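1. no sequence on this one, just coordinates:
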């Protein structure tokens, strides 16, 4: 960890800062040679491996170096020379490790062999693979009610492993298959089918080359999907405007120097990314988009009155949409004063966007979790679609909606069955293929799984990757309840907090990582993933496995299934593990429309895309058309909002640094925000600091402003002035997850509303934080 400093960053995204950061982590992980060799194979079609990090699309014709800063960090993190072996666990009790930070836990390196928690010593001890698998299977088989077990999946697992995991759970008898989509983009999965008939975006990389402009909402490209900056840079150089709406000014959407361009690196030539940048208030997106729509109606009125071409695409609206009249009536009824107050923007800002949008013929609407992780996240997404439909920007080249997914295969695992919703399961196909009756009852999503653990209804939790306990909301309520589970199983590559907050019986099953060669039956196996643009591609690992005791995820799932299920021969688990192409044949049998000829098409240059009806103006909605859905409210949060009576309430959004991916923290330097050496900060507008009588460097406790009888508090946090709208504040995920109540989630989608948390601040003590590192108190310490 570097010394704690707060120094505004004046450089662009990319550039020498990115190059230095990549070099630094390769050496810190003790893998300068191995890591560099792996990077040359990263995102290479067929012969290389799919990035462990984000889900952004890979071009069919790859660049010389097809990785970004954060993708390189993820690779270095996985090919590290550090090892977390049996000797490490022999030296440390679990109670001790619970006091370690997320960074320090994962920095111990790759897990090397299966481990079982020993209650007598409070240590993890080595265990034989078959002994572990048989014990887990036996405990699951005797659990009684299959719905007492949860089968969680992170976005890391391949399509092959995800399909097997979903089938294993359903053969066991449950649809309890929550996943990381439940924590981020479930609002998308609920909103888009209602609006356009599919649960995913409609654009591909080809559309990025054909578009006239972009509208960005709630997405931090520079930290969360940096490879997209290449496409945005190309668009800007041909003159396409990019209009951004974000509470914070994110450097990746301001300025970019391509670190793979020798000319730009030598000259420092920067590309300005956003042509307009509007700092919308946290949760004010619906109001901001409504303002743009209102301005478009007014422009259209002027065009009609003067006999000019219409601003609205009237022909498209009449032929392809439903609900326009109700939507128009709702938007026209909003006053500019209400829209300005709720959005935090001026009328002029919203009109400026409308004027530019009206001059573009083909526009892509891009958004991230800044829209989805709200109480009205579903409405936010549908407002983006409404805005695109007004000018026919759906179902034509260079136009459409683009939700930017997070983890590498988080979208793909849904495509092959990771879902708690029974209606989305092709039960007839599964019944015909495997001769069993798939469970017809809905399973639990992430929030419901947490509620079940707290209530004691859930008895076993199996996790295929991820760090669920750390990623989940309401940490202080969840962690004590987690220890009452009968069984917890973590299939992971590194030690994390979810391994330490465990049940009465607990196992750590270490698996191969994305970067590693997977040999089964003497054959090097291929895997597949789906990216944010619904493109499915083949890949293979290139690095030597970190330990001879590691097993692939498909092998682990197959062995667990054989140990658990009454008929271990159906499906043919052993044959599948010996040849992953047979798994892909099975996937094609279950999902023939998407995966026909899977083993052939996955090898095509650039892969193949799943069917996207809306991109061809085929609307599989109840109305048979694309639906305008009028917003129900401009409110940010129906639970509690800042008001004249509650001026002490701030609206908090959790953020990620450019030195982390999801819960994985690569370091304590958030270069773009100028925060170095710490994550224990809260970012405030100077006016809010003044009215709360706070000075830079003061320490505060952040408390959830909800009257539900439960006290939620995190701190101490260093008060740090920042360019953020008044009444808003920001702090790091996952450290601030304890402030998100389980019930504080998106309507219909149940995504934790981590981007709009009502909080109050309480001043504690003032110290020279620059000299004394202060990290948030671990949850178990607060709970005694």
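-> Yes, it's here. Note that the structure is predicted; figures quoted are calculated from it, not measured. Numbers count the residues shown, from 1 in each chain.
2. Please make it C-alpha for all contacts and neighbour counts, starting now.
-> OK.
3. Residue 387: what's its closest spatial neighbour, skipping adjacent residues?
-> residue 293 (6.3 Å; CA to CA, 6 or more residues apart in numbering).
4. contacting residues for that neighbour?
-> 331, 354, 387 (CA atoms under 8 Å, 6 or more residues apart in numbering).
5. So which of those residues belong to strands?
-> Secondary structure defined by DSSP state E assigns none of those to strands.
6. Among those, which one lies nearest to residue 441?
-> Nearest to residue 441 among those is residue 387, at 36.3 Å by CA to CA.
7. Any idea how many residues pack against the closest one?
-> Residues near residue 387, counting by other CA atoms under 10 Å, number 21.
8. so it touches residue 289, yeah?
-> Yes. Residue 387 lies in contact with residue 289 (CA atoms under 8 Å); the separation is 7.1 Å.
9. in what helix or strand does the residue nearest to residue 387 lie?
-> Here residue 293 is covered by helix 285-306, with elements defined by DSSP states H and E.
10. buried ones in that helix?
-> Neighbour counts using 16 or more other CA atoms under 10 Å place 285-301 of helix 285-306 among the buried residues.
11. Please report how far the residue nearest to residue 387 lies from residue 325.
-> 13 Å (CA to CA, to the nearest Å).
12. can you check residue 453 too?
-> In this view, residue 453 and residue 325 are 45 Å apart by CA to CA.
13. Also residue 94?
-> Separation of residue 94 from residue 325 (CA to CA) stands at 61 Å.
14. So for those two, which sits in the more crowded spot?
-> Neighbour comparison, residue 94 and residue 325: the larger count goes to residue 94, with 19 against 10 (by other CA under 10 Å).
15. this is the comparison structure:
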């Protein structure tokens, strides 16, 4: 690790910095040749699906179909480093609690199943048979409602299907997953607006679009392979209009590492033709301004007897509630729009004019829209904007939420959901002869509340680092220690493993990149990407340990242990031959997975049914619905505190990070090296609050609910972001987030606008 230092950020995304980062991580994980071989198969047909982001896989892949972060994820998984039984003999869990997230995961792959020993405070090796038997014995006497079964978003379709079935046979719908923490606002908002909970855009649409709107998504670190599609669009002269509080490098310019000309000459492609640094929580106001400008342009067109700006045929034929929405937009004055968005009327009118001239427009967004109190309305406002011009059900147009984990959308597709209405319970009852529970299960926020108040007794996690990803860190860690049972299925060590319940097991699994050999031979799995396309994935690397079981094996064997007398599911047969699971998925979801076994290897994947493409709307009224927001700001709570002077904190990821996994402590896009203890702040705010660059501060949440939430020793770093806001890294700033501060309807933690105050470190 380098000594913390700070430089002026600059330069494009990609380029030689990306090449250096890839080569460095392969050397650091001691896999220069093994890693290079694996990367050649990444996101290729008959290769493996990247274990990091869920961006779409092309039918005609590039020679190197991976990005910098994808390469880091691969190297992180097939590393030569090991956290084996000897490692745990040398370290108590109390000692490991003092290690950072990066230090824990950097120890390498877990190799043997382990159980916590209270006498020595260490994880000790245990046999698979004994571990699964004991876990089943702990679970059987519990009220099923008191056990939570979490999934992180990387498990395959096959494993996810088994996991969801096992949990429902156990008697619970407590199936929260990482969607609850990021894109649940998307699922709720889109379903109400257009009748589907996922995006409507595929890669081909990027070739046909003539304008792209970008909201709250950092493509340079969260889905860098999308930069190729954006670069191709810019080469065709397509305008890209971005709304984001920070000027992220990937949305400013890009040097393609696979372009010899750009690499040798230093050429850059400008990505955003217009870049609006909207205030955190100001997206509803910004989109309202765009819509208001469109209505005004349409009024001028009517007055001059010119072609209408609004797509009246689409609106009248396919939508509902345009009158209420038009009234909302027209009665909202420009002064309020400018105040809440942080943008000027002229900026919004210019972008609306460009949008009005485009025939096919894609609206892309990420957690910058979803992680707000009114995150659902954020999403619905973007849909409203697209509908005004008929940009749904048209080639080159549509809504494009960018998912995070590589199969988080697919998990939901095959039954990982706490909402019983989204699962085919009648079909499961028919196929497996049991009565599935019909009560709503716990989502992520509700699970956290149950852990804190003690009503949750057991937590089983299929991947992930739940304890670090959720709000209310201090209360959560205290509640976590009071759990009766914690079980973690994982490839690497993290904080959710070293903080533990009374009885704790750590079960190591194969990674997706590793060859999975079962009784019937080598197995393959499948995933769904962010555009709703399904892909097969075939492991390439030798397993990190002979003792590892696949996630599918672990789930199947645990189910067999929990239900020893259950005769309607042959768990062992499924574990031996994953094609049998795919047959079961096809029977359960026949409209989504016809001919699943053969179609999973189709170049580019096969797409799930998308009625919106045919302008069919599976809403209650069979129309696409204009929905008005409750408030002009996405975070009305923060307005209460503004007279007292707090700032709005929004959390961000670094370029050396994917979700809670921190690959290294550098963030070259923001000029930060060797540390994550940073708080970014504007030059105006740093002086206006009486601080200077480099000061160490304590950040405290500005709310009066009786709970003190603070993070200490963050270094103030001057950066270009909207006045009145600060940015800090996730998950380091999670202790500042109240559990109640979540999106209405979707209950996604509102991490993008937390009112905070600063004080000099004592």
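-> Yes, it's here. All figures in this text were calculated on a predicted structure; none of them were measured in a lab.
16. overall similarity of the pair, as a TM-score.
-> Once superposed, chain against chain, the TM-score is 0.99 (TM-score structural alignment, normalised by the length of the second structure); 762 aligned residues with a CA RMSD of 0.9 Å.
17. aligned partner of residue 447 of the second structure in the first structure?
-> The equivalent of residue 447 of the second structure in the first structure is residue 449 (alignment by TM-score structural alignment).
18. which residues sit in contact with that match?
-> Residue 449 of the first structure neighbours (CA under 8 Å, 6+ apart): 150, 178, 458.
19. Residue in the first structure paired with residue 119 of the second structure?
-> For residue 119 of the second structure, the aligned residue in the first structure is residue 120 (criterion: TM-score structural alignment).
20. got a list of what its match touches?
-> So residue 120 of the first structure contacts nothing (CA under 8 Å, 6+ apart).
21. what do you get for the one 3 residues further on?
-> When contacts are counted by CA under 8 Å, 6+ apart, residue 123 of the first structure is found next to 89-90, 92-94, 117.
22. In PyMOL, how would I select the buried members of those residues?
-> Selecting only the buried entries of these in PyMOL, with 16+ other CA under 10 Å as the criterion:
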select buried, resi 89+93+94+117
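23. For the contacts of residue 123 of the first structure, work out which two are farthest apart.
-> The distance between the two most remote of these (CA to CA) is 12.1 Å, for 92 and 117.
24. so how far is residue 219 of the first structure from residue 212 of the first structure?
-> 20 Å.
25. before we move on, what about residue 180 of the first structure?
-> Taking CA to CA as the measure, residue 180 of the first structure falls 17 Å from residue 219 of the first structure.
26. Neighbour count for those two, which is higher?
-> Taking neighbours as other CA under 10 Å, residue 180 of the first structure and residue 219 compare with residue 180 leading, 26 against 22.
27. what does the more buried one align to in the second structure?
-> Under TM-score structural alignment, residue 180 of the first structure pairs with residue 178 in the second structure.
28. count of residues packed around the residue nearest to its match when sequence neighbours are not counted?
-> Nearest non-adjacent residue to residue 178 of the second structure, counting by CA to CA, 6+ apart: residue 152, 5.3 Å away. By other CA under 10 Å, 20 other residues sit near residue 152 of the second structure.
29. Distance-wise, check residue 152 of the second structure relative to residue 316 of the second structure.
-> For residue 152 of the second structure, the distance to residue 316 of the second structure - CA to CA - is 42 Å.
30. Let me see the contact set for the residue positioned nearest the centre of the second structure.
-> By CA atoms, centre = their mean, the second structure has its centre lying nearest to residue 404, at 3.1 Å. Contact analysis of residue 404 of the second structure by CA under 8 Å, 6+ apart lists 52-54, 222-223, 659.
31. show me where the stretch 201-350 of the second structure has helices.
-> Along the stretch 201-350 of the second structure, the stretches classed as helices by DSSP state H, counting those that start in this stretch are 203-208, 219-222, 226-235, 249-252, 260-265, 283-303, 312-318, 322-331, 334-341, 345-356.
32. now swap in the stretch 651-762 of the second structure and tell me
-> Using DSSP H, counting those that start in this stretch, the helices of the stretch 651-762 of the second structure run over 683-688.
33. Check the alignment and tell me where residue 356 of the first structure lands in the second structure.
-> Counting by TM-score structural alignment, the partner of residue 356 of the first structure is residue 354.
34. can you check residue 712 of the first structure too?
-> Checking TM-score structural alignment: residue 712 of the first structure goes with residue 709.
35. for residue 755 of the first structure, same thing?
-> In the second structure, residue 755 of the first structure lands on residue 752 (TM-score structural alignment).
36. which residues touch the residue lying closest to that match once chain neighbours are set aside?
-> Distances taken as CA to CA, 6+ apart put residue 650 closest to residue 752 of the second structure, at 4.0 Å, once the chain neighbours are dropped. By CA under 8 Å, 6+ apart, the contact set of residue 650 of the second structure is 280, 725-728, 751-754.
37. Highest neighbour count among the residues you listed?
-> residue 280 leads those on contacts (other CA under 10 Å) with 31 neighbours.
38. That residue against residue 648, yeah?
-> Yes. Between residue 280 of the second structure and residue 648 there is a contact under CA under 8 Å: 7.1 Å.
39. Need the overlap of contacts for these two.
-> 725, 753.
40. what about residue 642 of the second structure, which SS state?
-> Assigned with DSSP: H, G, I helix; E, B strand; the rest coil, residue 642 of the second structure falls in the helix class.
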